[in-house]
Structure formats: structure tokens, C-alpha cells
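# all I have is the shape, not the residue letters:
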């Protein structure tokens, strides 16, 4: 689509149609940061959802540099240009936690998916609350209702889940692998994945929590 813009002015106007950039899905092929930045100018207050696929394959323990990572500058651009963004799906993306903070996300987000994504350069002492990538997330994403964290077991901790569930008042659903936790105390399981799940659950007053 970006190539069409340089072919003919009429095609450029067509590609610039705001209705085409309301629900933006970049597909399942991994895209580097430079390529994503080319599309920033098409995004705006009209953009409601964005889906991006990154370069994580397998366990995600290999940590790339540069253009294969989602940068804070990219997230800040979304925050500045998309004040009405409701959903952001970062599938299988590398995120350097030392330089890219989730606080840079648009405050309007209601759903955040990090399914299969790999956060690296996290603090070595993950027991400390302030070391969680979700620390004070409620201040930056006050409308957040749903978080998807499937395939994030390489970096996700119980502390992270406790922070999400305990400090985000608008949060209703947290999906972790086959488990789907809700504020009403209901948990739905994908029976096909149940045998693979090593965690067990207990009910609390407001949430079902991982142990």
C-alpha cells in the first residue's frame, strides 16, 4: 500500500482515505521498525485498532537489536497521533524493557495484547514491585479493560499478574495461556490446552489468581 502512494497522486489520495486506517492490521509477516514508521502519517484520531506482528520465534530468548524491536519512540508516536486508539495488538514483538516503557502507550487503550511477545532487559530482581513492566500502568492506561499475555511465560511473573489485577480498577479480563481471568471470578479454560497448563488457580474476592 505504501508503494502505491508513490505511483500516482490519485492512488496516493485513495491510500490516504481515513476509512482505510480505522482498523489497521499489518498482517502476520514480521515488520521492522523503519517500515512501520512509514505508515505513521496515515494514523490519527480516526484510528481505533492496530495489529503488528514482530520477529519473535520459538522461546524468544534471542534478543535482537535495533529495527527488530518495538521502540518507545514508535509507541509515543501512536500516543501522539492516535488519541482514540482502543486496541493495540503487539504479537510476537521484541520489546527492550530498559528503553521502552509501557507508559508510552496511548492512554485511551482498552485492550492491550502482548501475545507471544518477548520483553527483555528486565530487572534481575523481579520480586520488587517497581521492577514490573506493569508498575503504575493504571496511571498511564486508566481505561484499560483487557490484557492478553498468552505465550509470555519466559518473562511474565506472578508479581506482574498481581500488579495488573490489584491496581488497574477498570481491568476486567487477563488472558494467560489457556486461562482467562475475569474480575467476576469466572475462569474459562481451553480444554485442548488444559493438559499443558502447569499452574493451578484459587478464587479470591474479585479475581481468580495464578499460584
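Looks like it arrived, so ask away. Keep in mind the model is a prediction, meaning the values are calculated, not measured.
# from now on I want contacts and neighbour counts done on CA atoms only, so please keep to that.
OK.
# just the helices in this protein please.
2-5, 9-15, 33-37, 72-81, 137-140, 158-167 (DSSP state H).
# reformat those helices as JSON lines; add mean neighbour count.
Output for the helices of the chain, formatted as JSON lines (neighbours: other CA atoms under 10 Å):
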{"stretch": "helix 2-5", "mean neighbour count": "13"}
{"stretch": "helix 9-15", "mean neighbour count": "14"}
{"stretch": "helix 33-37", "mean neighbour count": "13"}
{"stretch": "helix 72-81", "mean neighbour count": "18"}
{"stretch": "helix 137-140", "mean neighbour count": "17"}
{"stretch": "helix 158-167", "mean neighbour count": "17"}
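# between those, which one is closest to residue 48.
helix 72-81 (11.0 Å; CA to CA).
# what is that closest one packed up against?
Helices and strands touching helix 72-81, as assessed by 3 or more CA pairs under 8 Å, 6 or more residues apart in numbering; DSSP states H and E, are absent.
# what's it in contact with?
Under the contact criterion CA atoms under 8 Å, 6 or more residues apart in numbering, helix 72-81 has outside partners 33, 37, 40, 43-45, 99-101, 104-107.
# list buried residues within these.
33, 43, 44, 100, 101, 104, 105, 106, 107 (16 or more other CA atoms under 10 Å).
# from residue 30, how far out is the nearest residue to the last one once chain neighbours are set aside?
The shortest distance from residue 107 to any non-neighbouring residue, by CA to CA, 6 or more residues apart in numbering, is to residue 141 (4.6 Å). With distances taken as CA to CA, to the nearest Å, residue 141 is found 26 Å from residue 30.
# do residue 99 as well
Distance from residue 99 to residue 30, by CA to CA: 21 Å.
# what does residue 36 give?
Counting by CA to CA, the gap from residue 36 to residue 30 is 10 Å.
# overlap in contacts of the two?
Counting by CA under 8 Å, 6+ apart, nothing touches both residue 36 and residue 30.
# okay, now the one to match up with it:
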């Protein structure tokens, strides 16, 4: 029975040839010496099952061996999910692999090397990806330079559902417009955005990102410019983030006020918080050095405050000269206040009638600010988080499944009391003997 392999770009399979390859058997010559089997003696189906375990760089290498391997390595089944991150790949080398990308390529992951100074992506690269991979769902770009003035967010493929710019460096950004402006319109199907270690990310971009209609996962860990953004966080959580489930804010300078804003995000299931690793003494020393350096510099010429192009939400302006370290180490210490905002109720009251006899009638306008679906909470290395947070979570976090309070000021007795009340919750703390 013949099997048609119409979806393959490899040479005509053995099953469809007039003369099938004979079953491989060891044969002996006239002198009784057993001959070895050549890899090219295998059928295309067998070879495909072997080479599918190779990295793209290895596929490129064996494609240069012979014509048969050159055709075999172009099979579309080998290029549906492409991951070049096994080692850094420069742009010149990356161009050589573009010919292997297929219309059915669903995932593309690349990693550069910022220290080399030549890992800069070009407009031609993005044009080629959009043309060759018109069904691309996942684009992962790590440790590359991106020229913010030449490459806009609209140059990225509009079909992607997951975008990662982890560790990328962005230069030549406009001061009056977020780099992600109109991202919600250009990528309507985006569900995951990873901006880990993107120190160029500024707080006002939260407003644009919050409007992405299907966004479920947002990772901003180690975005060190993400500080003092109460206004942005308040507006973003009030008008946006309607589908957000996973939020990673580890190693950022956010405090109680910003984290408290996300308590109104009812779809949130996973929240990750961890104090920046830089110690108090080192941070204060760095602040002093920055202030002294700015005092020696001439005062900048005042410029008019720019008007942002996004008119749907009010936006605020933060001078680029002010870094988050200026707010002090105490600024980024999350306390029980932020944790107790998760699952709490707040209510506003207003007087609707007041009689001369002293009777006052009040009307309550209760706003429930909670995370009813919160399953995972990580809050590490914050000394201001105490047993009060555990007591609150035991009473209000009904769906909690995982809690990490390592490095906080909770006590062993507080942890044991929490475990006794929430037996279905896995608790990780500094008191665990097997904690790693």
C-alpha cells in the first residue's frame, strides 16, 4: 500500500518509488568480511526520524554534505518549531538559516550576544520573517540590539501569540511615545509578553500593554526602570488587564501602592514578587554617587512636557534623568499592606439624607478588590512581610495552591498555623529543611 506524503519537501519517499529499498541486512563479501551499513542506505523516513533531534545549526551543517541531505533537511516537519538558542547566533549567520524557514513555521527562537557588538537586528530580518513565516505564533528574541527608531512594534509579525524580548537592548526610543504604541491593534491575538531584563522599559508603557485584549501572561522581572508608577498602575488596572493571569514583578522597585493596584485584577492566578538583590548599603552608596555626579553637571535646558499619542488613557511624564534608585531602598520594600490587599474588600460611603434630628442615612458603594482566582503567590526576601499576611491569606485566598514566603519575617509558628488551616496549599519558607 502506498502512502502519500504530500506535506513533505524532502525527496520522494521510499514508499512511493518503483523500486523500494531492500531491507538492510549484514552481508559478507567473498572473503567472509562483514560490510558496514552506510547511513545513506536508510530510507528518508528513517533519516527524518534521526535528524529531527538535531539543533538547527546541525541541520545546516549536514545540509552541506550531499544533495540528498540538502533536500532532506528542507523537510517542513523539521522547521515547525525552530530554536537557535543553543548558542549565540550573529546576524550574518542568521541570514543563512532564513532559507530553511517555512510557511508552517510556528515558533522561532534566537539568541544573540550583546558583548559582541554585532548582534543588531535589521529591518530586512523582520521583513523576511513576516514573509516566510506567515503563520508564526511564537517569536523569542533574546540579547539582541534593536534600533527603536528604525524598527517599530508594527514591524513584528502580527500573527504572534507569544513575544519575548528577554535581555534585549533598545536604543533611539522616542521620548513622547511608548515603543508599544498600537500594539493592541497590531497583535490582537497576543497572550504572552516577556520583557525580562529590559531596562529600557518605562512605566508609562503599562497603559498601552494593559489594552492588549487577550494578554494572559506578562513578565517584567528585572525591569529596573519600572519604579514609582502608581498613576500608571492605577489607570492600567482600572481600565485594562481584563484577561491577565500571570504577572511577574520580581527584582523590580515596585512598592505597596503599585502591587495593591493589581488587587483589582480579578483574573490574576499567579503573582511573583521578589525584592531586588542589591543590598541596602550598596543601593544607598549608588544613590549618593548618582546625586553627586548630577550636581557636577550643568542644569539641563527645560523642555516642554511632551504629549503622548495615546489619547485613550491619561498619561503622565517622568523625566529620564530620574532613576528608580532615587526613591531609596525603602521604596521597593513590599509589606503586609500589599499582601493584605489581595482578597480584601473596600467600601465607599456617602450621605444621602441628613435630618435636623441628627439621623444620618448612609449609602454604601462597595467595591470588591480581590483576586478570587489567585493560585500561586511568591513573595520573597521582603522583611516587612510578617505573620499578618499569612493570617489574611488563610482567611481570604480560598483558591491558593502555592505560597513562597522565603526570606520574609514570618515565623515558624506562623507558617505552621497557616499550614494547619490551609492543608491543600504547598508552602515554601526559610524553615523548610529541604528548601533549595
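Done, it's in. Predicted, not measured: the structure shown is a model, and the values here were computed from it.
# of the helices of structure 1, which is nearest residue 131 of structure 1?
Per CA to CA, nearest to residue 131 of structure 1 of the helices of structure 1: helix 158-167, 9.1 Å.
# packing partners for that closest one?
strand 208-210.
# what is the aligned counterpart of residue 161 of structure 2 in structure 1?
Aligned by TM-score structural alignment, residue 161 of structure 2 pairs with residue 110 of structure 1.
# the closest residue to that match other than its chain neighbours: how many residues sit nearby?
Nearest in space to residue 110 of structure 1, with sequence neighbours left out and distances taken as CA to CA, 6+ apart, is residue 144 at 4.1 Å. Neighbour count of residue 144 of structure 1, defined by other CA atoms under 10 Å: 23.
# residue 141 of structure 1 too?
23.
# contacting residues for residue 190 of structure 1?
Taking CA under 8 Å, 6+ apart as the test, what residue 190 of structure 1 contacts is 178, 179.
# over to residue 164 of structure 1?
134, 137, 171.
# quick one: map the last one onto structure 2.
Yep, that's residue 171 of structure 1 we're talking about. Aligned by TM-score structural alignment, residue 171 of structure 1 pairs with residue 215 of structure 2.
# from what I see, that match and residue 244 are in contact.
Yes: assessed by CA atoms under 8 Å, residue 215 of structure 2 is found in contact with residue 244 at 5.7 Å.
# where does the aligned partner of residue 80 of structure 1 in structure 2 sit relative to residue 103 of structure 2, distance-wise?
Counting by TM-score structural alignment, residue 80 of structure 1 lines up with residue 131 in structure 2. Distance from residue 131 of structure 2 to residue 103 of structure 2, counting by CA to CA: 8 Å.
# before we move on, what about residue 230 of structure 2?
Applying CA to CA to residue 230 of structure 2 and residue 103 of structure 2 gives a distance of 44 Å.
# now swap in residue 49 of structure 2 and tell me
When residue 49 of structure 2 is compared with residue 103 of structure 2 (using CA to CA), they lie 21 Å apart.
# what's the answer for residue 176 of structure 2, then?
Counting by CA to CA - residue 176 of structure 2 and residue 103 of structure 2 are separated by 37 Å.
# same question for residue 168 of structure 2.
From residue 168 of structure 2 to residue 103 of structure 2 the distance is 26 Å (CA to CA).
# now the strands: where do they sit in the stretch 201-350 of structure 2?
Counting by DSSP state E, counting those that start in this stretch, one finds strands in the stretch 201-350 of structure 2 at the ranges 217-219, 246-248, 270-274, 344-354.
# what would those strands look like in a markdown table with distance to residue 204 of structure 2 and mean neighbour count?
Below are the strands of the stretch 201-350 of structure 2 laid out as a markdown table (distance: least, CA to CA, whole Å; neighbours: other CA atoms under 10 Å):
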| stretch | distance to residue 204 of structure 2 | mean neighbour count |
| --- | --- | --- |
| strand 217-219 | 15 | 20 |
| strand 246-248 | 17 | 20 |
| strand 270-274 | 20 | 21 |
| strand 344-354 | 27 | 11 |
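# how many other residues sit next to residue 149 of structure 2?
What residue 149 of structure 2 shows, counting by other CA under 10 Å, is a neighbour count of 12.
# counterpart of it in structure 1?
In structure 1, residue 149 of structure 2 lands on residue 98 (TM-score structural alignment).
# need the contact list for the residue nearest to residue 107 of structure 1.
Taking CA under 8 Å, 6+ apart, one finds 103, 105, 106, 107, 108, 109, 110 in contact with residue 141 of structure 1.
# what do we get in structure 2 for it?
In structure 2, residue 141 of structure 1 lands on residue 187 (TM-score structural alignment).
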